[in-house]
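Below are the sequence and a predicted model for it; my questions follow.
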Amino acid sequence: MLHSTVPAATKRADFRARLAAGDLVRMPGAFNPLSAALIQEKGFEGVYISGAVLSADLGLPDIGLTTLTEVAQRGGQIARVTDLPTLIDADTGFGEPMNVARTVQVLEDAGISGMHLEDQVNPKRCGHLDGKEVVDEATALKRIRAAVQGRRDPNFLIMARTDIRGVEGMAAAVDRAKALQDAGADAIFPEAMASLEEFAAIRAAVEVPILANMTEFGRSELFTTRQLADVGVNIVIFPVSLLRIAMGAAERALETIQTEGSLASRVPEMQTRARLYELLDYEGYSAFDSGIYTFDLTNNRGGA
């Protein structure tokens, strides 16, 4: 009810412990707080907060137009409803090194468990589009060092994302991953890997956890969680999947209204009112109210 009762520091420590244990952490992307609650209820290990989803939620393309304030606010709204750790997309850090350090602290204050920071030229673009540019290694490492220096909770996960695979090739990706780890990154996000063998190569190159991005319509094949675990991947995200499914259903519903004049034929596909209320914990709120508002107005009708 209201907010998660698990403190942010505990969520971060739990996230670290799960990664240290070698468990595969599956993190579907939440497009709002309600979907985050559903992710938890369905038994996943974490919640991902995608920059592409946050941009789309604002009606913007994912080309670096969102601000730290917008990202932190939405991230905090999502983090507050779930007991699970949350990992958020921090793009290129929203500025120069000092801005990157502030980004870490603002996201810590929002209750987030970790963030990833990429090595694209600012403004960035979607990692699965052509025409990406990456910064030189010195600039990429400076961003990571600034993030580490800005961190106050040592369990806040600072993940380095590299997009260099699609620009300079796999050998460059391996070299960049090693350098990012040496600069202090707690985990590596190699974007747009083309095969399981490429994920395995990154796994062999670094000692920290690695992440696989299983986004639809992208450069990477949609490998199963089992396949990814078998090559040493530690975190799997499904960043835009729930939004895509929800928007596909919304589009079909609107078309049905146009063609049939009502949504009667779509009702069996809908989440019921009872199921929505269950997910929102209406029962808990009702119990809270009945326990608080127990006063009797019977003796307060007089004029005195």
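Now that the structure is in, tell me what you want to look at. Residues are numbered from 1 along each chain as shown.

hey, let's count contacts and neighbours off CA atoms from now on
Noted.

could you pull out the strands for the stretch 51-200 of the chain?
Using DSSP state E, counting those that start in this stretch, the strands of the stretch 51-200 of the chain run over 86-89, 114-118, 157-162, 187-190.

Out of those, which is closest to I210?
Closest to I210 of those, according to C-alpha to C-alpha: strand 187-190, at 4.8 Å.

ok so, going back, how about a markdown table for the strands of the stretch 51-200 of the chain, with mean neighbour count added?
Output for the strands of the stretch 51-200 of the chain, formatted as a markdown table (neighbours: other C-alpha atoms under 10 Å):
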| stretch | mean neighbour count |
| --- | --- |
| strand 86-89 | 26 |
| strand 114-118 | 26 |
| strand 157-162 | 27 |
| strand 187-190 | 26 |
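
before we go on, here's another structure to hold up against the first:
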Amino acid sequence: MLHSTLTASAKRRAFRERLASGDLVRMPGAFNPLSAKLIEDKGFEGVYISGAVLAADLGLPDIGLTTLTEVAQRGGQIARVTELPTLIDADTGFGEPMNVARTVQVLEDAGLGGMHLEDQVNPKRCGHLDGKAVVDEATALKRIRAAVEARRDPDFLVMARTDIRGVDGLEAAKDRAKKLVDAGADAIFPEAMADLAEFEAIRASVDVPILANMTEFGKSELFSTQQLADVGVNIVIFPVSLLRLAMGAAERGLETILTEGSLNSRVPEMQTRARLYELVDYAGYSEFDAGVYTFDLKNNRS
């Protein structure tokens, strides 16, 4: 009720322990706090917060237009309601290394479990679009070093994302991944891998957890969680999936109003009022209210 029962530090420790176990961590992308509660309710191990989703939620393209304040506020709202660890997309860190340092501390304060920081040129673009540009090696490593040095909770996960595969190929991605780990990255996010063999190649190149991005309509095939686990992937995200499902349903609903004049035919597809109340814990709030507002006026003095 109101907030998760676990502290941010406890959730971060649990995230680290899960990664150390070798088990795959499945992190669907939440597009709001309610969807994060649903992810937890369904039994997933973590919640992902996509920069593309945060931008889309504001009616913006994913080209680096969102601010640290917007990202931290929404990320904090989502992290607040779930017992699960949350991993957030911090784009390129919202500026130079000093800005990266501030980004880490602001996201720590917001209660996030970790963040990933990419090596694209700022302003960035969606990782599965063509025409990306990446920064030079020195700049990429400075960003990661700044992030690692700035964090105060050692369990806050600093993940390095590299987009160099789409620019200079797999060998360049392997080389950069190794150097990002040497710079202090706790995990590696190799973006836009072409196939399972490429994920396996990255896995063999570094000794930290690696992440697979299973985004629809992207460069990578939508591999199953078992396929990814079999090649050594530690985290899999489904960053925009829930937003796409929800917006697809919303669009079909609006079209039904236009064509049929009501939503009677769509009601069986909707989440029920009872299920919504269950997710937001109406019963818990009602019980709390009863305890707070139960009082006796018999001895009240006028």
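Structure received. Computed from a prediction, not measured in an experiment: that's the story for all the values here.

Give me the TM-score for this pair.
Once superposed, the chains reach a TM-score of 0.99 (TM-score structural alignment, normalised by the length of structure 2), with 302 aligned residues with a C-alpha RMSD of 0.8 Å.

before we move on, the earlier item: dump the strands of the stretch 51-200 of structure 1 to CSV, plus distance to A72 of structure 1.
Output for the strands of the stretch 51-200 of structure 1, formatted as CSV (distance: least, C-alpha to C-alpha, whole Å):
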stretch, distance to A72 of structure 1
strand 86-89, 9
strand 114-118, 11
strand 157-162, 15
strand 187-190, 21
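
who wins for proximity to T259 of structure 1 among the ones you listed?
Nearest to T259 of structure 1, of all these, is strand 86-89, at 39.3 Å by C-alpha to C-alpha.

Quick one: neighbours of Y282 of structure 2, just the number.
Neighbour count for Y282 of structure 2, taken as other C-alpha atoms under 10 Å: 14.

Near S265 of structure 1, how many other residues are there?
That count, for S265 of structure 1 with other C-alpha under 10 Å as the rule, works out to 11.

And stretch 87-105 of structure 1, what's buried?
For stretch 87-105 of structure 1, a neighbour-count test (16 or more other C-alpha atoms under 10 Å) marks 87-95, 97, 99-105 as buried.

R26 of structure 1: which of the strands of the stretch 51-200 of structure 1 is closest?
strand 86-89 (11.1 Å).

distance of V25 of structure 1 from A140 of structure 1?
26 Å (C-alpha to C-alpha, to the nearest Å).

typo on my end, it should be I49 of structure 1
Distance of I49 of structure 1 to A140 of structure 1, computed by C-alpha to C-alpha: 22 Å.

So for these two, which residue has more residues nearby?
Neighbour count, other C-alpha under 10 Å: between I49 of structure 1 and A140, I49 has more, with 30 against 24.

The more buried one touches D91, doesn't it?
No. Counting by C-alpha atoms under 8 Å, I49 of structure 1 does not reach D91; the two are 11.5 Å apart.

Excluding sequence neighbours, find me the nearest residue to L107 of structure 1.
Spatial nearest neighbour of L107 of structure 1, excluding adjacent residues (C-alpha to C-alpha, 6 or more residues apart in numbering): A72 at 5.8 Å.

List the residues that contact the aligned residue in structure 2 for the one you found.
The alignment partner of A72 of structure 1 in structure 2, by TM-score structural alignment, is A72. By C-alpha atoms under 8 Å, 6 or more residues apart in numbering, the contact set of A72 of structure 2 is V106, L107, A110.

Quick check: closest non-adjacent residue to the first one.
I take that to be V106 of structure 2. Nearest one to V106 of structure 2, counting by C-alpha to C-alpha, 6+ apart, is A72 at 6.9 Å.
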